[in-house]
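A.B. asks: Quick one, fold the following:
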Amino acid sequence: MRLLAFALAFVTLVAGLVLGPAQTAQAADVPLLQRGLAGLSYLPMSGVDGVAGPQTAESVRHFQSDNGLEVDGQAGPLTMAALLAKVKQVQSAAGTGADGDYGPATLSAVRAYQSARDLDVDGIAGPQTMGAMGIDRITASGQGTSSNTRLLQRNLAGLGYLPLSGVDGVYGPITKNAVLSFQSDNDIAVDGIAGPQTNGTLAAKVKQVQSAAGTPADGDYGPATLSAVRSYQAARNLEVDGIAGPQTMAAMGIAREIGTTTPGGQPSGGTPSLPPLTGSVRDKIVQAARHELDRGVREWGNNCNPYGACEAWCAHFASWTWQQAGINYHTAFTGNFYYYGRDHGTLTTDVRNSNPQPGDVVLFGTGPSSTSTSTHIGVVERNNGDGTVTTIEGNYQDRVARVIRPLNRGIYAVVAPPGA
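C.D. replies: Model (predicted):
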């Protein structure tokens, strides 16, 4: 019997090493993993069930992506260590024992922390709570210190990708979205990670602005650069805000959106001209989408389009329409809308019982984890009141098109624009 017990224990140990804890973790370990993911808002509390199924694996992948880990959905040693370390940071900030287990005591302590600071009191350390605690939620940027993150943010803000209020040293969702927009405009891999190529391109762009404004080109969009750009704008009757947005960069002769070039020489990406948009955020989104529909936009070359690089461009189009309504967000991947909506409180996954409104986006596929599961996106033009919505979609049969879509077929999420 002892020999048999030893053999069984050995087989269990080997299976755990080969398959990984996310597949073979004992019941006591899976709830620990799930409590940590749920406490950091990667998993709903209802998902803490001791079963390492698809929902848990998807949450692990999102945590891994945010923390610069290999994205495989396996809660191996590195992932578990990073998760427990993040939980301990939250526990320390909330003034409770830092044991890495996001249990009832931690939920209670975080609720007290939130209540004292007029935050949403739910006990969950989501983006807002972690931001208040000064904890980097997204650390996949390659930025090792808060000062480096602030340099990144100053440059993004200086070029109009981030509000100046976003320069806070915390690499959170707003900063990641700004990085995604900058990458898309500059034909860099759109992954939200401010690595060497992204930082180098950003610094080079800032230096171009500094040279045009007549200030030392050090690649840091600090107060001296803001002042120099204000002077440049005032001398040319531009809006004087110190920010090198599209108009100012155009006046300086600096290409804001690089994209790629087709064999015929026509560049991909740009800023299509629009008549003045009026009304609410939702009104403006729909007006922008209709304008592109009416002018018959079609792709050219190999997926080249007016909204981003030469690649599948439905998400380029959808996020471009949001930008026209003042939402500082751009992405090349439809699944990123899911996480954007989740982080901004505008995500609906119960699609059949949802009530999409004009300006919302609907996501097609089965989930946000990859381009094979999140396959397409449409901008809602109207809710038809019969279980269908009329959408305006980019990259539908290689063009901008109006389509009628049943809510109960192929749509996995609805995301509303923040502030609408």
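A.B. asks: alpha carbons only for contacts and neighbour counts from here, please
C.D. replies: Will do.
A.B. asks: mind listing the strands for the stretch 301-420 of the chain?
C.D. replies: Ranges of strands in the stretch 301-420 of the chain, per DSSP state E, counting those that start in this stretch, are 347-348, 361-365, 374-383, 388-396, 399-406, 411-415.
A.B. asks: right, so of the ones you listed, which gets closest to residue 61?
C.D. replies: Among the strands of the stretch 301-420 of the chain, the nearest to residue 61 by Cα to Cα is strand 374-383 (14.7 Å).
A.B. asks: That closest one - contacts with which helices or strands?
C.D. replies: Using 3 or more Cα pairs under 8 Å, 6 or more residues apart in numbering; DSSP states H and E, the elements in contact with strand 374-383 are helix 281-294, helix 314-324, strand 361-365, strand 388-396.
A.B. asks: could these be laid out in TSV, adding mean neighbour count?
C.D. replies: Below are the helices and strands packed on strand 374-383 laid out as TSV (neighbours: other Cα atoms under 10 Å):
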stretch	mean neighbour count
helix 281-294	21
helix 314-324	26
strand 361-365	25
strand 388-396	23
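A.B. asks: closest to residue 175 out of these?
C.D. replies: helix 314-324 (15.7 Å).
A.B. asks: Other residues contacting the closest one?
C.D. replies: 284-286, 288-289, 307-308, 328-334, 359, 361, 376-379, 393-396, 417 (Cα atoms under 8 Å, 6 or more residues apart in numbering).
A.B. asks: hmm, 6 Å instead?
C.D. replies: For helix 314-324, the surrounding residues in contact (Cα atoms under 6 Å, 6 or more residues apart in numbering) are 285, 288, 307-308, 330-334, 394-395.
A.B. asks: quick one, it and strand 361-365 angle?
C.D. replies: 170 degrees (axes from the mean of the first three to the mean of the last three Cα atoms, to 10 degrees).
A.B. asks: what's the angle from helix 314-324 to strand 399-406?
C.D. replies: 90 degrees.
A.B. asks: Report the contact partners of residue 30.
C.D. replies: Residue 30 neighbours (Cα under 6 Å, 6+ apart): residue 50.
A.B. asks: redo that, cut-off 10 Å
C.D. replies: When contacts are counted by Cα atoms under 10 Å, 6 or more residues apart in numbering, residue 30 touches 21-24, 36, 48-52, 56, 75.
A.B. asks: Let's compare: structure for the following, please.
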Amino acid sequence: MPSLSSPSRTTRPPDRAAVSARRLMAMLLTLAAALTALLTGPVPAAHAVDTGLLQRGLSGLSYLPRSGVDGAYGPQTQDSVRHFQRDNGLEADGDAGPKTMAALLAKVKLVQSAAGTPADGDYGTNTLGAVRTYQSRHGLEADGIAGPRTMGEMNIDRIVSSGQGGGTDSETKLLQRNLAGLGYLPLSGVDGAYGPRTKNAVLSFQSDNDLDVDGIAGPQTKGALSAKVQRVQSAAGTPADGDYGPNTLGAVRTYQSGHGLEVDGIAGPRTMAAMGIAREIGSTGPGGGPSGGSPTVPVPPLSGSVRDKIIQAARSQLGQEEWGNNCNPYGRCEAWCAHFASWAWQQAGINYHTAFSGDFYYYGRDHGTLRTDLRNAAPKPGDVILFGTGPSSTSTSVHVGVIERDNGDGTVTTIEGNHNDRVERVTRRLVGGWPAYAIVSPSGG
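C.D. replies: Sure thing, here's the model as predicted:
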């Protein structure tokens, strides 16, 4: 019987076209990977960090979208780390090393403490909820993310050692010394950190000097500030170097002493007026008004305490009307309730002026005179009451009035500028009426 053998198999020659296609595809993939690495930079290969913890912190502080919390240390996370590093004076290499992680956890803990939740450094669901509650109570967007506005409300510096877009620690301190010397920032605010207080001071200076009001201390703002400081220095008889340091403070004190002014070394509105320097562009200083024929404001002799003088000054203006487009004798041609309220304080010797009602909130916070529980605020004559939902912007802080008296029935009588286009006496409910969010007292009053 013939043996059965397996059928023979025919070996086909390789398909050269297919092999070439596979080789080409492999080369293209290799090239694509190389280009990706070149364009995005190397992704750190081994991080001794909890990537989830890192991403939750970055997302909670608004450096990374929530969708970016994926556990992968990719280009998006690297970019967020670089952004955080730049804001915090760290080497912006995108590598979340020990210094970066320590700074991030410390910032998260500050947010947690302000929001009243355990400060463990992990921006998890508990922290999101606590921050939402905080935001809701303070008239902020309740998204649980501690972005710039929320951190500003919490008095946490988001940007450290930066002039809001560039600048060294020494440059920021020069900016702050000049702002403080002109009365826009308390001397305690000269700390080298471009935080909310410094930004608000820059906003006020820009508003007074007809600059773009953006809170960024760019070349124009710094130049205008230096020029104003130099004018003060020249009037005080000290070298005009544009740096409001100890020598300038001393020279201004001497000038103030010789001119019967409060001797504090700060070139506030009254000192600048005595020097013949317009604090606001287009104004003739306190008591004067914008260019274009503003009348001088008559003020009777004032006597008594600081609070007495504030009320006497405010009462003397009842019936004063604006003209043109919001033109008024207390500041520039713009919404002028804050101009009037701070003008009244100035007449009593309070070294403060602002065009924005929300600035009074930060004044009170900085001087320890802020009250936000209006049911227990115990308002006094000379205080100011702030209307709206919070100090963040002109859309949230909408008006301010000077409190003339507490009526003892849950209402106060106020004297308000820019009420029906004039200075008028108004009765306001502390709670349940037009929303009010804070009462602020003058320092030393």
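A.B. asks: Fetch the TM-score of the aligned pair.
C.D. replies: Overlay of the two chains. TM-score (TM-score structural alignment, normalised by the length of structure 1): 0.61; 336 aligned residues with a Cα RMSD of 4.8 Å.
A.B. asks: mind putting the strands of the stretch 301-420 of structure 1 in CSV, distance to residue 175 of structure 1 included?
C.D. replies: Formatted as CSV, the strands of the stretch 301-420 of structure 1 follow (distance: least, Cα to Cα, whole Å):
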stretch, distance to residue 175 of structure 1
strand 347-348, 19
strand 361-365, 22
strand 374-383, 23
strand 388-396, 26
strand 399-406, 29
strand 411-415, 19
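A.B. asks: and of those strands, who's closest to residue 297 of structure 1?
C.D. replies: Closest of the strands of the stretch 301-420 of structure 1 to residue 297 of structure 1 is strand 399-406, at 5.7 Å (criterion: Cα to Cα).
A.B. asks: Against which helices or strands is the closest one packed?
C.D. replies: Using 3 or more Cα pairs under 10 Å, 6 or more residues apart in numbering; DSSP states H and E, the elements in contact with strand 399-406 of structure 1 are helix 281-294, helix 314-324, strand 374-383, strand 388-396.
A.B. asks: Which residues are in contact with residue 184 of structure 2?
C.D. replies: Here residue 184 of structure 2 is in contact with 176-178, 197-198, 200-205, 266-268, 351-354, 363 (Cα under 10 Å, 6+ apart).
A.B. asks: In a strand, it, correct?
C.D. replies: No - secondary structure of residue 184 of structure 2 (DSSP: H, G, I helix; E, B strand; the rest coil): coil, not part of a strand.
A.B. asks: How much space separates it from residue 266 of structure 2?
C.D. replies: Distance of residue 184 of structure 2 to residue 266 of structure 2, given as Cα to Cα, to the nearest Å: 10 Å.
A.B. asks: for residue 260 of structure 2, same thing?
C.D. replies: 14 Å.
A.B. asks: Of the two, give the one with the bigger neighbour count.
C.D. replies: residue 266 (28 against 10; other Cα atoms under 10 Å).
A.B. asks: Would you agree that one is in contact with residue 187?
C.D. replies: Yes - counting by Cα atoms under 10 Å, residue 187 is a contact partner of residue 266 of structure 2 at 9.5 Å.
A.B. asks: shared neighbours of these two, which are they?
C.D. replies: 178-181.
A.B. asks: Which ones among those residues map onto helices?
C.D. replies: 178-181 (DSSP state H).
A.B. asks: between the residues you listed, which is closest to residue 81 of structure 2?
C.D. replies: Among those, and counting by Cα to Cα, the member closest to residue 81 of structure 2 is residue 179, at 31.6 Å.
A.B. asks: To which residue of structure 1 is that closest one aligned?
C.D. replies: Taking TM-score structural alignment, the alignment pairs residue 179 of structure 2 with residue 156 from structure 1.
A.B. asks: How much space separates its match from residue 328 of structure 1?
C.D. replies: Applying Cα to Cα to residue 156 of structure 1 and residue 328 of structure 1 gives a distance of 11 Å.
A.B. asks: Same drill for these two, tell me which one is more crowded.
C.D. replies: Taking other Cα under 10 Å, residue 156 of structure 1 and residue 328 do not tie; residue 156 has more neighbours (27 against 18).
A.B. asks: now the helices for structure 2?
C.D. replies: Under DSSP H, structure 2 gives helices at 16-40, 51-60, 75-87, 98-115, 125-137, 148-153, 169-181, 196-208, 219-236, 246-258, 269-274, 306-315, 337-347, 358-367.
A.B. asks: Of all these, which one is nearest residue 281 of structure 2?
C.D. replies: Closest to residue 281 of structure 2 of these, according to Cα to Cα: helix 196-208, at 6.3 Å.
A.B. asks: once aligned to structure 1, how far is the closest one on average?
C.D. replies: Its aligned residues in structure 1 lie a mean 4.3 Å from helix 196-208 of structure 2 after superposition (mean Cα distance after the TM-score superposition for structure 1).
A.B. asks: just the angle between that helix and helix 169-181, please?
C.D. replies: Using the same axes, to 10 degrees: helix 196-208 of structure 2 against helix 169-181 is 60 degrees.
A.B. asks: got the contact list for the residue nearest in space to the middle of structure 2?
C.D. replies: Nearest to the geometric centre of structure 2 sits residue 196, at 3.2 Å (Cα atoms, centre = their mean). By Cα under 10 Å, 6+ apart, the contact set of residue 196 of structure 2 is 148-149, 151-159, 202, 215, 362.
A.B. asks: redo that, cut-off 7 Å
C.D. replies: Residues near residue 196 of structure 2 by Cα atoms under 7 Å, 6 or more residues apart in numbering: 152, 155, 157.
A.B. asks: Give me the distance between it and residue 222 of structure 2.
C.D. replies: 18 Å.
A.B. asks: ok, now residue 132 of structure 2?
C.D. replies: In terms of Cα to Cα, residue 132 of structure 2 sits 37 Å off from residue 222 of structure 2.
A.B. asks: what does residue 246 of structure 2 give?
C.D. replies: The gap separating residue 246 of structure 2 from residue 222 of structure 2 is 20 Å, by Cα to Cα.
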